[in-house]
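Novice: dropping the sequence and predicted coords here.
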Amino acid sequence: MARRLRPVGIEFIESAPVRLVFARETSASPERVFHALAEDVPGWAEWFSAVKLARPARDGAGREIRLRGGGRLEETVLVTKAPEVYAYRVDVTNAPGVRALAEEWRLAPSGTGTHVQWTFAADGTAPFRLVLTLARAGLGRAFRDAVTSLDRRLAAR
């Protein structure tokens, strides 16, 4: 059952009750990584294994995401500052227990590549917050695998 979440702004990334932050280096430039994140939304299904379908919505102001396992998300893009920041919040989801959710991707030059930092910021019921905290290692692995896959994809182009 889809539920509407509390609308949050970009400040939620820093103030959320649960903040999971992960980082990884890529060989691709910040411009190429930003393009893959913000402009090639359907491409997410090619490099982020948890994503089954991704498509822009509302003329690029939002995204529709389908996750493997049945998760569904309707999102609003909060920030697109090329090539440094891409952030969005979840407006509607079928995930239980979540009240607010936003994600931010920060990109910075690193040698000849990019330092990619992903912040997963959330609020929800006490059981949801506990599960999310326990899932930290799995989310970190999913992020690392996704960025590695994205880097390979960009190198092949």
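Specialist: Okay, I see it. Quick caveat: nothing in here was measured; it's all calculated off a predicted structure.
Novice: rest of the way, CA atoms for contacts and neighbours
Specialist: OK.
Novice: mind checking the SS state of residue 95?
Specialist: Assigned with DSSP: H, G, I helix; E, B strand; the rest coil, residue 95 falls in the coil class.
Novice: wait, it touches residue 71, no?
Specialist: Yes. In this structure residue 95 lies within contact range of residue 71 using Cα atoms under 8 Å: 6.5 Å.
Novice: residue closest to the middle of the protein?
Specialist: Per Cα atoms, centre = their mean, the C-alpha nearest to the average position across the chain is that of residue 103, at 4.9 Å.
Novice: that residue - nearest residue in space that isn't next to it in sequence?
Specialist: On the basis of Cα to Cα, 6 or more residues apart in numbering, the spatially nearest residue to residue 103 that is not a chain neighbour turns out to be residue 120, at 4.7 Å.
Novice: second structure for comparison follows:
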Amino acid sequence: MGLDFLDSAPLRLDFTTLAAAAPEQVYRALADDVAGWTRWFGAVTLARPLETEGRGGREVRLVGGARFLETVVAAEAPRRYAYRGDVTNVPGLRALLEDWRLYPAGRGTVVRWTFAADLPGPVRLAVGLGRPGMGHAFRAAVRSLDRRLAAIRGGAG
């Protein structure tokens, strides 16, 4: 499954928010500091980089016990970071692709996250109904990332 899945996924949710940090900083946090996701994305309990078939990958665990082994399908600094779920314990999930796009906006960044999935109808409906909660979690994560990046820039590490 490649990036074209974004156009054909039975479920596609898009979320956008503004970050104060520059696109380069946001991209580094997404792509280069995979383990750091646990410090700013509240739903992520474990994130670690993996190499799979010579490509970048990740192992991710979420609150509630969901686990994913993922392959990075786009790493285009500082504009885009996307990954697909290859292995998961989420029942019924047939395909998953997440795409992070970063657009310069003054001194900050417009962050756009697309969640594309293939799920059975009832589960797709439930996830669709959960859209407001996913949007809230995304915006809270970007705000938290902004605070973390500001502290790093300020020398607080």
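Specialist: Arrived safely, thanks for sending. These numbers come from a predicted model, not from an experiment.
Novice: show the contacting residues for the residue nearest to the centre of structure 1.
Specialist: When contacts are counted by Cα atoms under 8 Å, 6 or more residues apart in numbering, residue 103 of structure 1 is found next to 13, 87-89, 118-121.
Novice: among those residues, which two are most distant?
Specialist: Based on Cα to Cα, the longest span within these runs between 89 and 118 and measures 13.3 Å.
Novice: who has more neighbours, those two?
Specialist: Using other Cα atoms under 10 Å as the criterion, residue 89 of structure 1 and residue 118 rank with residue 89 on top: 30 against 20.
Novice: quick one: map that one onto structure 2.
Specialist: With TM-score structural alignment defining the correspondence, residue 89 of structure 1 maps onto residue 84 in structure 2.
Novice: which strand or helix spans its match?
Specialist: Counting by DSSP states H and E, the secondary-structure element that holds residue 84 of structure 2 is strand 80-88.
Novice: show me what that strand is packed up against.
Specialist: Where contact means 3 or more Cα pairs under 8 Å, 6 or more residues apart in numbering; DSSP states H and E, strand 80-88 of structure 2 is packed against strand 67-76, strand 95-105.
Novice: for residue 18 of structure 2, which of these is the nearest?
Specialist: When these are ranked by distance to residue 18 of structure 2, counting by Cα to Cα, first place goes to strand 95-105 at 8.1 Å.
Novice: tilt between the closest one and strand 80-88?
Specialist: Relative orientation of strand 95-105 of structure 2 versus strand 80-88 (axes from the mean of the first three to the mean of the last three Cα atoms, to 10 degrees): 160 degrees.
Novice: have a look at how far, on average, the biggest helix by length in structure 1 is from structure 2.
Specialist: When structure 1 is scanned for its longest helix (criterion: DSSP state H), the result is helix 136-156. Overlaying structure 2 shows helix 136-156 of structure 1 at a mean distance of 0.5 Å from the equivalent residues (mean Cα distance after the TM-score superposition for structure 1).
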